[in-house]
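[1] sequence and predicted structure below; questions after.
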Amino acid sequence: MGRILAIDYGKVRTGIAVTDELQIIASGLTTVSTKDVIVFLKDYLLNENVELFLVGEPKQLDNTPSESEALILPFLEKLEKTFPKIPIKRVDERFTSKMAFQTMIDSGLKKNQRKNKALVDEISATLILQSYLYSK
């Protein structure tokens, strides 16, 4: 069984989370510069077996796509072309950033640590992955 890799794609930074090989536990992996995501994934896949990509799907409260969806669509095309054998699923990512911030508060991080947007993106990717695992 391969890992599931979740991607919280953003304009500047992209959060990445991954499961263990048994697909039981979701863990934050890293946050990378969005321009380097494909290169990072190529390197990661040299050493790890990934059987599914999950990509966050930003939606408005009325269930329509948010403005940032326009940024994600070209990335999805590139992801599919670069890794044609790995399927891609979309997961609703509404409220993940707010939930990530609350998680940081609940875990006792100090105010200046909570300003780390890269950590918010990584936690958001982990929340996307956890929601998918719960729904399976």
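    Received it, and whenever you're ready, just let me know what you need.
[2] every contact and neighbour count from this point should use C-alpha atoms.
    OK.
[3] need the three-state assignment for residue 76.
    What DSSP: H, G, I helix; E, B strand; the rest coil gives for residue 76 is helix.
[4] state the distance from it to residue 68.
    Distance of residue 76 to residue 68, given as Cα to Cα, to the nearest Å: 13 Å.
[5] and for residue 47?
    Residue 47 sits 31 Å away from residue 68, taking Cα to Cα as the criterion.
[6] okay, pairing it with this:
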Amino acid sequence: MPRILSIDYGKKRIGLAVTDPGQIIASRLTTIPTHTIWDFLKDYFETEEVESVVVGYPKQMNNQASESVRFINPFLKKFQQIYPDMKLEIYDERFTSKIAFQTMIDGGLKKQKRQDKALVDAISATIILQNYLEQKRNSRL
């Protein structure tokens, strides 16, 4: 079974997570500089079978898109142009950075490691993907 890739898109960095081939568990993949995303995706899609890509889409409490979508929307448009056959889904990523930070605290990471924004981005991508998987499973019930 192909994997699902998750993207936590940011202006400077992109956190990435991926499922196992059985699409059961989300795992942190890496964090990359935003300007390298297209090379990363090309290489990744050449070596791994990917069924779909889930992109975190931040919303405000009133369900309106947050200010940062102005960086995400051009990425989504270009992605669909380059990979028209790839299933692309957006997923509400509200609070994932806060949850990621709390997860780091709960995991016992020291303060210096918790300040690593690249690690927070990769954990956020993992949380987005795990929540997406759980919602997908629950909708089948």
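    Structure's in. What do you need? Quantities reported herein were computed from a predicted structural model and do not represent experimental measurements.
[7] okay, residue 47 and residue 68 of structure 1: which has more neighbours?
    With neighbours defined as other Cα atoms under 10 Å, residue 47 of structure 1 and residue 68 compare such that residue 68 has more, 14 against 8.
[8] you'd agree the more buried one is up against residue 58?
    Yes - using Cα atoms under 8 Å as the test, residue 68 of structure 1 is close enough to residue 58 to be in contact (6.9 Å).
[9] residue ranges for the strands of structure 2, please.
    3-9, 13-19, 26-33, 50-57, 87-92 (DSSP state E).
[10] how far apart are the longest helix anywhere in structure 1 and its match in structure 2?
    Counting by DSSP state H, the longest helix found in structure 1 is helix 117-135. Compared with structure 2 after fitting, helix 117-135 of structure 1 has a mean deviation of 0.3 Å; criterion: mean Cα distance after the TM-score superposition for structure 1.
[11] so what touches that helix?
    By Cα atoms under 8 Å, 6 or more residues apart in numbering, the residues outside helix 117-135 of structure 1 that reach it are 4-8, 13-19, 23-31, 54, 56, 91-93, 96-97, 99-101, 114.
[12] quick one: buried ones out of the residues you listed?
    When those are checked for burial by 16 or more other Cα atoms under 10 Å, the buried set is 4-8, 13-19, 26-31, 54, 56, 91-93, 96-97, 100-101, 114.
[13] show me what residue 42 of structure 1 aligns to in structure 2.
    Under the alignment (TM-score structural alignment), residue 42 of structure 1 pairs with residue 42 of structure 2.
[14] tell me who's in contact with that match.
    For residue 42 of structure 2, the contact set (Cα under 8 Å, 6+ apart) is empty.
[15] give me the distance between it and residue 13 of structure 2.
    Separation of residue 42 of structure 2 from residue 13 of structure 2 (Cα to Cα): 17 Å.
[16] cool, and residue 61 of structure 2?
    When distance is defined by Cα to Cα, residue 61 of structure 2 is 24 Å away from residue 13 of structure 2.
[17] and what of residue 32 of structure 2?
    Using Cα to Cα, we find residue 32 of structure 2 at a distance of 6 Å from residue 13 of structure 2.
[18] in JSON lines, list the strands of structure 2 along with distance to residue 120 of structure 2.
    Listed next are those as JSON lines, based on distance: least, Cα to Cα, whole Å:
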{"stretch": "strand 3-9", "distance to residue 120 of structure 2": "10"}
{"stretch": "strand 13-19", "distance to residue 120 of structure 2": "8"}
{"stretch": "strand 26-33", "distance to residue 120 of structure 2": "9"}
{"stretch": "strand 50-57", "distance to residue 120 of structure 2": "14"}
{"stretch": "strand 87-92", "distance to residue 120 of structure 2": "17"}
